[in-house]
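# return atomic coordinates for the entry below.
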Amino acid sequence: MTKIFATAKLRHISGTPEKNGAADRVLSKEDFQAAHAEITAWEGHAPTPLVALNALASSIGVARIDYKHEGPRFGLGSFKALGGAYAAMRVLGRELSRRLETEVALSDIRAGDYAKDCAQITLVSATDGNHGRSLAWGCKRFGAPCRIYIHSEVSEGRAQAMRELGADVIRIDGDYDESVALARSEAEENGWFVVSDTSWEGYSEPPRDVMAGYGVMTREACEALDQAPTHVFLQGGVGGLAASVAAALRQYWGGQSPRVVVVEPELAACLFESAHQGQPTSVKISEETIMAGLSCGEPSEMAWEILREETSDFLTIPDTIVAPAVRLLARPMGADPAIEAGESAVAGLAALIAACQSTQLSASLGLDKTSRVLLIGSEGVTDPAIFAEIMEAEDA
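Prediction:
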């Protein structure tokens, strides 16, 4: 185990979870069920692996680590395949039903019956890479034009992956939040439809659909486990992943639902700051994190409704422990299987390892030799060039 985890500086703040039904109110069981029924009918659907990291668990002093590896998801490399494409389909269904003045079934959109009509509806979004790739993939399947807005630090490899799926990719000079603003303004000007994974006042249906789609992943994990985890470490970003998983776990396990720990880059900690302020709070991103998918300065208000009730702990981690965590998965301990993961996938893993090196932080998080920890490996290798660069480096 590299010493860098032991010296890493993590920030911790306790949440103030007070259950008031958000896990059922914001994302209902019906929302999750509808998404599951549709997505599992898509060509190419298959559950992704839940991998036990027994040697690593023993090494850091917990009973069990289960890692949900989303790299194989629909050949797109990340859990985002479940959200963006499904939300796109729902947007198309609502708009086609309005235009044609008849209820349009998602199954008919899936079958291509409305491809000509879909071709008249342009869908847009901002992305750090994975959400846009999912949206582009969905639009290609359903026959809708797609425009994706990316910021200056999104890798060219990720941009090209979206172009290859037929998207028109627009790169701006600013950061992620500025790309979100431009996508919104140009959509309003041109009559396009935003398919975002973050919500704001007056905009909630597509983000809810995105989070409902993610529920497929959580349901797979729960059904593969024989008992509830004691902890789940979840990536931050705008909060959509964390909120969806927290809500689905609560609905599945009830009072046995695991302790929720939200992990963010110290360079983009909008949820940590929201917990500190007690309300959704944006932060200015002055430097981009290596965890490209988590470089978000403005939280989703809808996601925050769930997270403020379900999250027990908020952590920030430095970028210095991200690449070592990627390498640790790819070159595992003992008989643990090798996993090729992207930078954003290992946030929870890196935080868990570092926390277990600190007696004080372990105690604060309730981590001990009986802990069973669920991790969401949110992406595989979505940019081979970045992964190769990480793997070529050496741990200190």
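# when you work out contacts or count neighbours from here on, use the C-alpha atoms and nothing else.
Will do.
# quick check, residue 313 in a strand?
Yes: checked against DSSP: H, G, I helix; E, B strand; the rest coil, residue 313 lies within a strand.
# doesn't residue 232 make contact with it?
No: between residue 313 and residue 232 there is no contact under C-alpha atoms under 8 Å: 10.5 Å.
# mind listing the shared neighbours of those two?
Contact criterion C-alpha atoms under 8 Å, 6 or more residues apart in numbering; residues shared by residue 313 and residue 232: 260, 261.
# more neighbours, these two?
In terms of neighbours (other C-alpha atoms under 10 Å), residue 232 is the more surrounded of residue 313 and residue 232; the figures are 27 against 21.
# chain neighbours aside, what residue packs nearest to the more buried one?
Excluding the flanking residues, the one nearest residue 232 by C-alpha to C-alpha, 6 or more residues apart in numbering is residue 374, at 4.7 Å.
# so that neighbour, which of the three states?
Here residue 374 is strand, with the state taken from three-state DSSP.
# for comparison, sequence B:
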Amino acid sequence: MPTTASDLPTTGLLITDVRLANGARVDVSIAAGRIAALGPDLPREPNLTVEDGAGALLLPGFVEGHTHLDKTSWGLPWYRNEVGPKLTDRIENERRWRAQSGHDAGQQSLALARAFMQAGTTRLRTHVDIDTAAGLRHLEGVLATRETLGDVLDMQIVAFPQSGVLGRPGTEALLGDALKAGADVLGALDPALIDGDPVASLDLTFDLAQRHAKPIDIHLHEPGEIGAFTLGLLLDRVAALGMQGQVVVSHAFCLGALPERERDALLERLAALRVALLTTAPPSTTVPPLKACLEKGVTLFGGNDGVRDTWTPYGSPDMLERAMLIAMRYGLRRDDDLAIAFDCVSTAAAQACGFADYGLHAGARADLVLVDADTVAHALVARPPRKLVVSHGRIVARSGTHASH
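Predicted coordinates:
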């Protein structure tokens, strides 16, 4: 039988005999939702629930840095994808399908969020479409999911204008309404190629973010020199408005196609302004260079993007799989390099998204995953079932089975 959160006493939890990434065998004591102590042979207090880790590898809860819970068809009949090749084809096709099918963002986001939790994700950033046709309907569904899972899953919501802002009057006002309604982050999309005016588009985005005191996460698919130009304009505004550490650039394909000198100059500016980069590590386009980002001090983290939706049949709520795909895309084979890929869906993602109190140390929030694997590299490659998932100090999944939520 699965253990539910209500099965656990409020007095605390002790997980015994688990292994850290460095091979040390420890126990983990949890109280009030946080790691109280981590070390060998911790005392078995009578008021603690004891779980035998049986030598499993201990990992921090995973972080999904970029997904679209509101779009997914997870658990629904197979969607037959016959969409055209252009970005605008995908946008229009999705809007049409969601309207015609009665797609329920609340129901679907809840199904996929639960699947993420079952696989070990305890913190998640999701982009939600804000659209003049649908209004705030998709946001309302995802807000309901966040409320339902709020005691065991941290969810940041990005108000995302999937069709851009300038070409659809009324979108700016809707984005403001979304931020007032509970969205945590302001999204944006391709200021040059979708909005057609990168200066006006970025000015609008940064003004709106400043008025609502929200950070920004922008989709930047623009290639090569066009993307570099847009990125430069964005960095100018980060510097001028003092928004260091409050901006994420998602995808940033242009950084994988620029001459090294131009690329490195942008990476140095990104690092100085603490602007993080998100990659889904797609196999079919250029990506920001992982090692160069690390050398320059740029935070690069990972996410799935869409999971099983009208844009793509691919994706999985298993962040170990996403880390493996990141490693494969960047040609990582050494164990220490695979640990970097895992960092993209754990520590680096938590840092970039601003999820506080993360990690495996006393005082951190107790978000833990136990797997039968020898090392972190082994866990990425084998992706074994999750023996135990703990979030906010509560057992939320055991042996791949959800607790009740």
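# TM-score for this pair?
Here the superposed chains carry a TM-score of 0.28, computed using TM-score structural alignment, normalised by the length of the first structure; 153 aligned residues with a C-alpha RMSD of 5.3 Å.
# show me what the helix or strand hosting residue 388 of the second structure is packed up against.
Under DSSP states H and E, the secondary-structure element containing residue 388 of the second structure is strand 386-391. Other helices and strands packing on strand 386-391 of the second structure, by 3 or more C-alpha pairs under 8 Å, 6 or more residues apart in numbering; DSSP states H and E, are helix 105-118, strand 368-371, strand 394-398.
# mind checking the ones you listed for the one nearest to residue 261 of the second structure?
For residue 261 of the second structure, the closest of these is helix 105-118, at 39.4 Å, according to C-alpha to C-alpha.
# what is the closest one packed up against?
With contacts taken as 3+ C-alpha pairs under 8 Å, 6+ apart, helix 105-118 of the second structure sits against helix 137-148, strand 386-391, strand 394-398, strand 401-402.
# if we use 10 Å, what do you get?
Packed against helix 105-118 of the second structure by the contact rule (3 or more C-alpha pairs under 10 Å, 6 or more residues apart in numbering; DSSP states H and E) you find strand 62-67, strand 121-129, helix 137-148, strand 386-391, strand 394-398, strand 401-402.
# got the angle for it vs helix 137-148?
Computed by axes from the mean of the first three to the mean of the last three C-alpha atoms, to 10 degrees, the angle separating helix 105-118 of the second structure from helix 137-148 equals 40 degrees.
# and helix 105-118 of the second structure with strand 394-398, angle?
Between helix 105-118 of the second structure and strand 394-398, the angle comes out at 90 degrees (the same axes, to 10 degrees).
# buried residues in helix 105-118 of the second structure?
Judged by neighbour count (16 or more other C-alpha atoms under 10 Å), helix 105-118 of the second structure contains these buried residues: 105-118.
# against which helices or strands is the host helix or strand of residue 336 of the second structure packed?
When secondary structure is defined using DSSP H and E, the element that contains residue 336 of the second structure is helix 335-343. With contacts taken as 3+ C-alpha pairs under 10 Å, 6+ apart, helix 335-343 of the second structure sits against strand 62-67, helix 290-296, strand 300-302, helix 319-329, helix 347-353, helix 376-382.
# can you tell me which of the ones you listed is most buried?
strand 300-302 (a mean of 30; mean count of other C-alpha atoms under 10 Å).
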